[in-house]
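In: Generate coordinates for the sequence data below:
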Amino acid sequence: MLLEDESNAVVKSADRVLDVIELLARWGREMSHTEIAEALDIPKSSLTKLLKNLTARGFVEFVPVTKGYRLGEALIRLSQQSTHSRSLVSCAQPVLAEITQQTLESCALNQIKGDQVAVVATVTSPQRLVSHLRLGDLAPLYAVSGGKVILAFLPDQMRSEYIKTVKMQAITPKTITSKKALLAQIETIRQTGVAYSMDEYTPGIVGVGVPVLSSSGFPLGSLNVAIPSVRFSERVGARAVAVLQASAERVRRDYIAANEHTR
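Out: Have a look, this model is predicted:
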């Protein structure tokens, strides 16, 4: 019979295995040992053992060229998700509807996909002048509020790697194309917890975004609203921030509670 401390250690190890798999699925590319350790706040020695076991079972593969890890073939043979597990999208969908009810603006849940951000759930504003955030739309992390705020809260090494390799291109005349300017914005976003895109991706649209953070502080995704510039003001922006931050906390809490319950 396992002692209580031993039992707790086994449960913690199982949680970490699931955390590694979920992280690799979200990130969408190979991740180094250090990146995984930072993202999940796992001691490197413990992570080495986990990755060794996962690799041996085929759930994770080591890629020599990039010296990174990715999901393995064994996962393909398993069901994509337990029917009892709630995804971030299912937790966020009713909250998105409430965001639009409160702000009267289009809103979205976004998640990182490689070096871009994708709209994974959205609700459209009922107003005549509206910005359409279409399901599946991809945008550069540096150009939209939902992407910037995810970028700001990535672990240091992941963020540094992105900054080092990204090729910043002007999408509109107001798109930030300087890495120095982006780093300055990231510092502000980390302090305030809010990101803005002022006509930087779509002319005439102001984006306001906040992160949805895991219990370890990793950005599971982001919530944002898209406000036509003619309707945007300091008061409107402050209202949007308040609604988004309360909504992000609700999604975070529901997601963590639901998935801890099913483990």
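In: Please make it C-alpha for all contacts and neighbour counts, starting now.
Out: Fine.
In: The stretch 1-150 of the chain: strands as residue ranges?
Out: 60-63, 68-71, 106-113, 116-123, 138-140 (DSSP state E, counting those that start in this stretch).
In: buried ones in the second one?
Out: Buried residues in strand 68-71, counted by 16 or more other Cα atoms under 10 Å: 68, 69, 70, 71.
In: Stretch 134-153 now?
Out: Buried residues in stretch 134-153 (16+ other Cα under 10 Å): 138-153.
In: returning to that earlier point: reformat the strands of the stretch 1-150 of the chain as TSV; add distance to residue 221.
Out: Output for these, formatted as TSV (distance: least, Cα to Cα, whole Å):
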stretch	distance to residue 221
strand 60-63	23
strand 68-71	20
strand 106-113	4
strand 116-123	9
strand 138-140	14
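In: Residue 170: which of those is closest?
Out: strand 138-140 (10.7 Å; Cα to Cα).
In: helices and strands around that closest one, which ones?
Out: Secondary-structure packing of strand 138-140 (3 or more Cα pairs under 8 Å, 6 or more residues apart in numbering; DSSP states H and E): strand 116-123.
In: related to what we said a few turns ago, from the buried residues of stretch 134-153, which single one is nearest residue 224?
Out: residue 146 (5.7 Å).
In: which ones are touching residue 34?
Out: 44, 157 (Cα atoms under 8 Å, 6 or more residues apart in numbering).
In: mind checking how far the helix of greatest length in the chain is from the chain centre?
Out: The helix that spans the most residues within the chain, counting by DSSP state H, is helix 234-262. Computed by Cα atoms, centre = their mean, to the nearest Å, the chain-centroid distance of helix 234-262 equals 13 Å.
In: With stretch 176-194 instead?
Out: Using Cα atoms, centre = their mean, the offset of stretch 176-194 from its chain centre is 17 Å.
In: So the spatially closest residue to residue 108 that is not a sequence neighbour versus residue 227, what's the distance?
Out: Nearest residue to residue 108, sequence neighbours excluded (Cα to Cα, 6 or more residues apart in numbering): residue 122, at 4.2 Å. From residue 122 across to residue 227, the span is 14 Å (Cα to Cα, to the nearest Å).
In: circling back to that earlier point, buried by neighbour count: which residues of the longest helix of the chain qualify?
Out: 237, 240-241, 243-245, 247-248, 251-256, 258.
In: what's it packed up against?
Out: helix 88-103, strand 205-213, strand 219-228.
In: Quick check: which of these is nearest to residue 158?
Out: Nearest to residue 158 among the helices and strands packed on helix 234-262 is strand 219-228; the distance by Cα to Cα comes to 11.9 Å.
In: Tell me how many other residues surround the spatially closest residue to residue 97 that is not a sequence neighbour.
Out: Spatially, and ignoring its direct neighbours in sequence, residue 97 is nearest to residue 123 (6.2 Å; Cα to Cα, 6+ apart). Neighbour count for residue 123, taken as other Cα atoms under 10 Å: 24.
In: One more, please, to line up against the first structure:
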Amino acid sequence: MPSVRDRALSILDLLAHHPPELPLAEIADRLDIPRAAAHRVLADLKETGYVRQDRDGGPYRLTAKIVTLAFAYLVGNGIPDVAQPVLDRLAEATGELVRLAVVDGDQLTWVAKAQGKQHGLRVDPDDGAEVYLVATANGQAWLSCMDDDAALAIAVRQGIRREGYGPGAPRSMAELLHALQRARCNGFAMVVDAYEAGTSAVAVPILRKGGVVGTVSVAGPTIRLTEARMEGIAPILQEAAAELSLLAAGSPLFTTAKR
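Out: Below is the predicted model:
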């Protein structure tokens, strides 16, 4: 039987990936937890300030306490001080959204970003912490550093045929392997209309001591961020990745990353 701690973590994870709020019955059903037990755990999470209800019997949502903890963790690991200046310069040079992700076991996690486009059409997603590997340039850049079997195993665990993504997203193992081979040949990954229609991105891996510790990307509207422009951006993106690789030595978040 799952412990109270395990159930609490499962509930927090569920609420983080299904904003903005969920009722008790749906939380219990999704996690296969008895409703009485789910109610007890949610009561504890309310008391400790991690979730809230706007009214008695109403749906539950996360509070800002989770964000505060996440930011404190990033600060403690040096991410803002180490990475942000590099991301800011890259965003200024490209005029587009720059995002940094770090390897965390068998997934990538977004940890920082910089927005270069202050006016007009821009991309600025707010889509949670975990990177969807198949449909993002960051995900493909990371997977391209593995052999095909390892890359497919991770992608399959996360899901390849997810709904709600753009027409350019790989829909099969063969399409994904083709994209990864292209990324290996180029030294960078590009996606067009993949994460969502109308957006494109280019990403490179951040390598350290023979392994991948993260990825950095530039994303923007497809009408502006064409394949030709992404190919032109790739060299300065690779320079930023090399700088981040050197700086990563001072951050435990990077040094403990796997792969």
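In: Closest one to residue 161 of the first structure out of the buried residues of stretch 134-153 of the first structure, please.
Out: residue 151 (10.9 Å).
In: Aligned to that closest one, what sits in the second structure?
Out: When the second structure is aligned by TM-score structural alignment, residue 151 of the first structure is paired with residue 143.
In: quick one, what contacts that match?
Out: So residue 143 of the second structure contacts 133, 151, 180 (Cα under 8 Å, 6+ apart).
In: if you set the cut-off to 6 Å instead, what comes out?
Out: residue 151 (Cα atoms under 6 Å, 6 or more residues apart in numbering).
In: From residue 127 of the second structure, how far off is it?
Out: Taking Cα to Cα, one finds residue 143 of the second structure at 20 Å from residue 127 of the second structure.
In: now swap in residue 87 of the second structure and tell me
Out: Where residue 127 of the second structure is concerned, residue 87 of the second structure sits at a distance of 19 Å (Cα to Cα).
In: and what of residue 147 of the second structure?
Out: For residue 147 of the second structure, the distance to residue 127 of the second structure - Cα to Cα - is 28 Å.
In: and what of residue 27 of the second structure?
Out: Distance from residue 27 of the second structure to residue 127 of the second structure, by Cα to Cα: 20 Å.
In: Please apply the same query to residue 245 of the second structure.
Out: In this view, residue 245 of the second structure and residue 127 of the second structure are 25 Å apart by Cα to Cα.
In: which residues touch the most centrally placed residue in the first structure?
Out: Nearest residue to the geometric centre of the first structure (Cα atoms, centre = their mean): residue 221, 2.6 Å. Counting by Cα under 6 Å, 6+ apart, residue 221 of the first structure touches 110, 111, 212.
In: Tell me where the stretch 1-150 of the second structure has helices.
Out: Using DSSP state H, counting those that start in this stretch, the helices of the stretch 1-150 of the second structure run over residues 4-17, 24-31, 35-47, 65-76, 79-94, 137-143, 148-158.
In: in the second one, what's buried?
Out: For helix 24-31 of the second structure, the neighbour count (16+ other Cα under 10 Å) marks 24, 27, 28 as buried.
In: In the first structure, which residue range corresponds to that helix?
Out: If you align by TM-score structural alignment, helix 24-31 of the second structure falls outside anything aligned in the first structure.
In: what lines up against residue 122 of the second structure once you look at the first structure?
Out: So residue 122 of the second structure corresponds to residue 130, using TM-score structural alignment.
In: what's the neighbour count on that match?
Out: 16.
In: ok, now residue 109 of the second structure?
Out: There are 20 residues near residue 109 of the second structure, going by other Cα under 10 Å.
In: Tell me which residue of the first structure lines up with it.
Out: In the first structure, residue 109 of the second structure lands on residue 118 (TM-score structural alignment).
In: on that earlier part again, now do the residue nearest to residue 97 of the first structure against residue 132 of the first structure, distance only.
Out: Taking Cα to Cα, one finds residue 123 of the first structure at 9 Å from residue 132 of the first structure.
In: quick one on the thing from earlier: by how many degrees do the longest helix of the first structure and strand 205-213 diverge?
Out: Angle, helix 234-262 of the first structure to strand 205-213, by axes from the mean of the first three to the mean of the last three Cα atoms, to 10 degrees: 30 degrees.
In: Let me know the angle separating helix 234-262 of the first structure from strand 219-228.
Out: 150 degrees.
In: Could you find the closest non-adjacent residue to residue 227 of the first structure?
Out: residue 206 (5.1 Å).
In: Tell me which residue of the second structure lines up with the one you found.
Out: So residue 206 of the first structure corresponds to residue 200, using TM-score structural alignment.
In: next one: residue 172 of the first structure
Out: Checking TM-score structural alignment: residue 172 of the first structure goes with residue 166.
In: check contacts around its match.
Out: 193, 194, 195, 196, 197.
In: helix, strand or coil for the second one?
Out: Secondary structure assignment for residue 194 of the second structure (DSSP: H, G, I helix; E, B strand; the rest coil): coil.
In: pretty sure it contacts residue 170?
Out: No. Contact between residue 194 of the second structure and residue 170 fails when scored by Cα atoms under 6 Å: they sit 7.7 Å apart.
In: re the thing from before, return the entry from the contacts of residue 166 of the second structure with the maximum number of neighbours.
Out: That'd be residue 195 among the contacts of residue 166 of the second structure, by other Cα under 10 Å, with 23 neighbours.
In: thought it was touching residue 163?
Out: No. Residue 195 of the second structure is beyond contact range of residue 163, at 10.5 Å (criterion: Cα under 6 Å).
In: average offset between stretch 236-247 of the first structure and the second structure?
Out: For stretch 236-247 of the first structure, the mean deviation from the second structure after alignment is 1.3 Å (mean Cα distance after the TM-score superposition for the first structure).
In: in the second structure, what residues pair with that stretch?
Out: By TM-score structural alignment, stretch 236-247 of the first structure lines up with residues 229-240 in the second structure.
In: picking up where we left off before, CSV please, covering the contacts of residue 166 of the second structure and showing distance to residue 46 of the second structure.
Out: Formatted as CSV, the contacts of residue 166 of the second structure follow (distance: Cα to Cα, whole Å):
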residue, distance to residue 46 of the second structure
193, 40
194, 38
195, 34
196, 35
197, 38
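In: show me the contacts for residue 223 of the first structure.
Out: Applying Cα under 6 Å, 6+ apart, the residues contacting residue 223 of the first structure are 108, 109, 209, 210.
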